[in-house]
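>>> Got a predicted structure here, sequence first:
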Amino acid sequence: MKAIVNTARGAAAENLHLLDIERPEPAPGEVRVAIRASGVNPSDCKLRSGAQGPMVADQVVVHNDGAGVVDAVGAGVDAARVGQPVWLYNVNRSPDGVGQGVRGTAAEYVCVRAALAAELPDGIDFDLGACLGVPAMTAHRALFWAGSLRDKTVLVSGGAGAVGHAAVQMAAAAGARVIATVSSDEKARIAAEAGAEIVLNYRQGDLADQIVAALGAKSIDHLVDVDLAAHIDMLPRIMCSGGTVGAYATASNLTPAMPFYPLAMSNIAIQPVFVYSLSQAQKDVAISDINDFLRVGKLKPRVAARFALSDAVQAHEAIEGNSLIGNAILEI
């Protein structure tokens, strides 16, 4: 079968290769999926580049997310699953989710533990299914870790990015009033169409001032944050007492300082989110909710670019060049 294999850390053009490798057979407890689309996430690019550690094997098939059809099952798996459309997550991770694995969805076939193949609801195409794993599951955990959002005011930073876009849609579907931040007019339009009532351009003046002007001080019940370091100092000003934060990245400073007492005085709770190492119970809740949102049309990932499997290098370069607003996939 054909697959995109990473052979060393570094640039995509030098270290991603389209190879013919042996088609895998499912072990006990596994399903084999004929892949139709493979999601390409920023985290996949960071792994390949070396930003998150050395190679775990001489050859690694890349990508965590994907969608396709179960075509074989291992011992102990219900044979009725053969023919089932599924979406995949955490494929390119170690069993505990903390490290990288050697399997990936950038291939014609992949074998995964049965739990990593979630049913794809009727009417949802494979392209959209390939965009659910990292972005939608991250957004779900960052949104709902502290409970219901009904009638709450939710701020989503980076509301047009893959995670932020999913978070805006799910928060609105859950009955929240959604505020989003963006960096351009085009991204503002995308966030508004996703369900954001108010969209603020953080490049057009101090963001905390903009939030207070639009909503008042201490007006945000919950924040889904793409850059905790950039926003942590303003939390005591914008968050209500008992407010909650789901932070899934902190790119501007990997070790942000915390204004402990101002946060403590308002009992603001911050939950870091690393989607790969969530408990299976947390993943199961996310899968169920995501599929419910899909079924009723409340969640629709934005596919910004489609590439052929042979064009995986270009897909990685497009993500690293920040030229896409939304998700990238490889069609297989």
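Looks like it came in fine.
>>> going forward, measure contacts between C-alpha atoms and count neighbours the same way
Will do.
>>> in which helix or strand would I find A171?
If you go by DSSP states H and E, A171 is part of helix 162-173.
>>> Quick check: buried residues in that helix?
162-173 (16 or more other Cα atoms under 10 Å).
>>> Would you mind putting those into JSON lines with distance to P28 alongside?
JSON lines is the format used below for the buried residues of helix 162-173 (distance: Cα to Cα, whole Å):
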{"residue": "A162", "distance to P28": "34"}
{"residue": "V163", "distance to P28": "33"}
{"residue": "G164", "distance to P28": "37"}
{"residue": "H165", "distance to P28": "37"}
{"residue": "A166", "distance to P28": "34"}
{"residue": "A167", "distance to P28": "36"}
{"residue": "V168", "distance to P28": "39"}
{"residue": "Q169", "distance to P28": "37"}
{"residue": "M170", "distance to P28": "35"}
{"residue": "A171", "distance to P28": "38"}
{"residue": "A172", "distance to P28": "41"}
{"residue": "A173", "distance to P28": "38"}
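>>> List just the nearest of those residues to I290.
M170 (8.3 Å; Cα to Cα).
>>> State the distance from the closest one to L223.
13 Å (Cα to Cα, to the nearest Å).
>>> So which residues of the stretch 201-332 of the chain form helices?
For the stretch 201-332 of the chain, the helices defined by DSSP state H, counting those that start in this stretch occupy 207-215, 228-231, 235-238, 260-265, 280-295, 312-320.
>>> dropping in the other structure now:
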Amino acid sequence: MRLQRSMRAIRYVRSGDPSVLELVDLPIPDPGYGEVRVRVVVSGVNPTDWKSRSGTFGGAPAEATTPNHDGAGVVDAVGGGVNGLSVGDRVWVTLAGDGRPAGGTAQDYTVVPAERVFPLPVGADFELGAAIGIPAITAHRALTVGEDGPARLTPNALAGRKILVAGGAGAVGNAAIQLARWAGAEVITTVSQEAKARLATAAGAHHVINYRQSDPAEAIRRIAADGVDLVVEVAAGANAQLDLAVLRPRGTISIYANDGGSPVELEVGRNMGLNARYQFVLLYTVGWDRITAAAADINQAIEDGALRVGEQAGLPLHRYSLEDTAAAHAAVESGMVGKVLIAVNPT
């Protein structure tokens, strides 16, 4: 049998709209010391991927780049010095291309450091594996930065706490709802329309508030009279006043995005009065010790049946082929609700 010597890969050599993405044929790379090669089954697309490709984040590429940080597949080869991973293991990967332009998951095979590869729990499919990565780890970090809160998530770790998730129909919001509920919190979320309310309810939110139909601060205070313990925030500028109106003293606002781009202005007096804590969340610099711990907790939630994807879990899946990667990027860039996945090597 003739061995495969080349693979399909998506590459871009300049910043721009999705049309800069091209399908090329490349040699299959070999893993070096401390690395593994993964045959990618499904690649996940996140906002950070199109922002990098467009030049919005990180500027122009210094070299040819394969997009997409998240994915799931099967370990195909193992370099020296790697323990705990073997050929044939089902795995998920995250931040595959961080500092490694050729390492993105929009290709048949990717070579990544072993620390970026995690076992895919038994019973979890590759679509779930490709969907968790950046969104679920971001959600985990956002939920574990409170002054009086846990550093890890387990059942009952957030028992007795009230968590507000802004934008509960997004990928990070969906993961935050599911993880917070698994950890025992009472979960409140805000959405902009009824279709998104249905998704947030499917994710497991106890209370869903359409902020266009009522006064969200009043509605949240009816649920949390003393204020919420923590806010998982996707639109820091737009929601600044709401967050202060509903935060309890010594509460935390975890900011992972600023959708809408409104300026973030801090009212010093109100924040001091609350002893408020602000935590900005970006995985590129959070440290691999925290990412590894988050991945372990996320896998436990998956094993417990508490973290899922799909319409029934409040996160519709939108599937594309590798050849249609440009369309997949365009869908995420346009704000498509749900999770965009690329079937690289369908099983």
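That came in fine, so what should we check first? Just so we're clear, the structure is a prediction, and the values are computed from it rather than from any experiment.
>>> Tell me how the two chains score on TM-score.
Once superposed, chain against chain, the TM-score is 0.93 (TM-score structural alignment, normalised by the length of the first structure); 324 aligned residues with a Cα RMSD of 1.6 Å.
>>> sorry, back to before: so which of the helices of the stretch 201-332 of the first structure is the most surrounded?
helix 235-238 (a mean of 22; mean count of other Cα atoms under 10 Å).
>>> which strands and helices sit next to that one?
helix 207-215, helix 260-265 (3 or more Cα pairs under 8 Å, 6 or more residues apart in numbering; DSSP states H and E).
>>> any chance of those helices in CSV, with distance to V86 of the first structure too?
Output for those, formatted as CSV (distance: least, Cα to Cα, whole Å):
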stretch, distance to V86 of the first structure
helix 207-215, 40
helix 260-265, 42
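>>> How about the residue nearest the centre of the second structure, nearest residue that isn't a chain neighbour?
Centroid-nearest residue in the second structure: P135, 1.0 Å away (criterion: Cα atoms, centre = their mean). Distances taken as Cα to Cα, 6 or more residues apart in numbering put V172 closest to P135 of the second structure, at 4.5 Å, once the chain neighbours are dropped.
>>> ok, now N299 of the second structure?
Per Cα to Cα, 6+ apart, closest to N299 of the second structure is P121, 6.4 Å.
>>> ok, now G32 of the second structure?
Using Cα to Cα, 6+ apart, the closest residue to G32 of the second structure is G79 (5.1 Å).
>>> List the contacts of the residue mapped onto R53 of the second structure from the first structure.
Using TM-score structural alignment as the criterion, R53 of the second structure maps onto R48 of the first structure. Neighbouring residues of R48 of the first structure by Cα atoms under 8 Å, 6 or more residues apart in numbering: 6, 8-12, 15.
>>> What's the average distance for whatever helix or strand R48 of the first structure lives in when superposed on the second structure?
Using DSSP H and E, R48 of the first structure sits within helix 42-49. Average distance, helix 42-49 of the first structure versus aligned residues of the second structure after superposition (mean Cα distance after the TM-score superposition for the first structure): 0.9 Å.
>>> Toward the C-terminus from that helix, list the very next helix or strand.
Heading C-terminal from helix 42-49 of the first structure (DSSP H and E), you reach strand 60-61.
>>> From the chain's centroid, how far away is that following strand?
20 Å (Cα atoms, centre = their mean, to the nearest Å).
>>> Where in the second structure does it fall?
Per TM-score structural alignment, the counterpart of strand 60-61 of the first structure in the second structure is residues 65-66.
>>> again, but for stretch 270-290 of the first structure
Going by TM-score structural alignment: stretch 270-290 of the first structure matches residues 278-298.
>>> Would you mind measuring the gap between the ends of that stretch?
24 Å.
>>> Measure the mean distance from the longest helix belonging to the second structure to the first structure post-superposition.
Assignment by DSSP state H gives helix 126-143 as the longest helix of the second structure. Using mean Cα distance after the TM-score superposition for the first structure, helix 126-143 of the second structure ends up 0.6 Å from its aligned counterpart in the first structure, as a mean over the superposed pairs.
>>> Lovely, talk soon.
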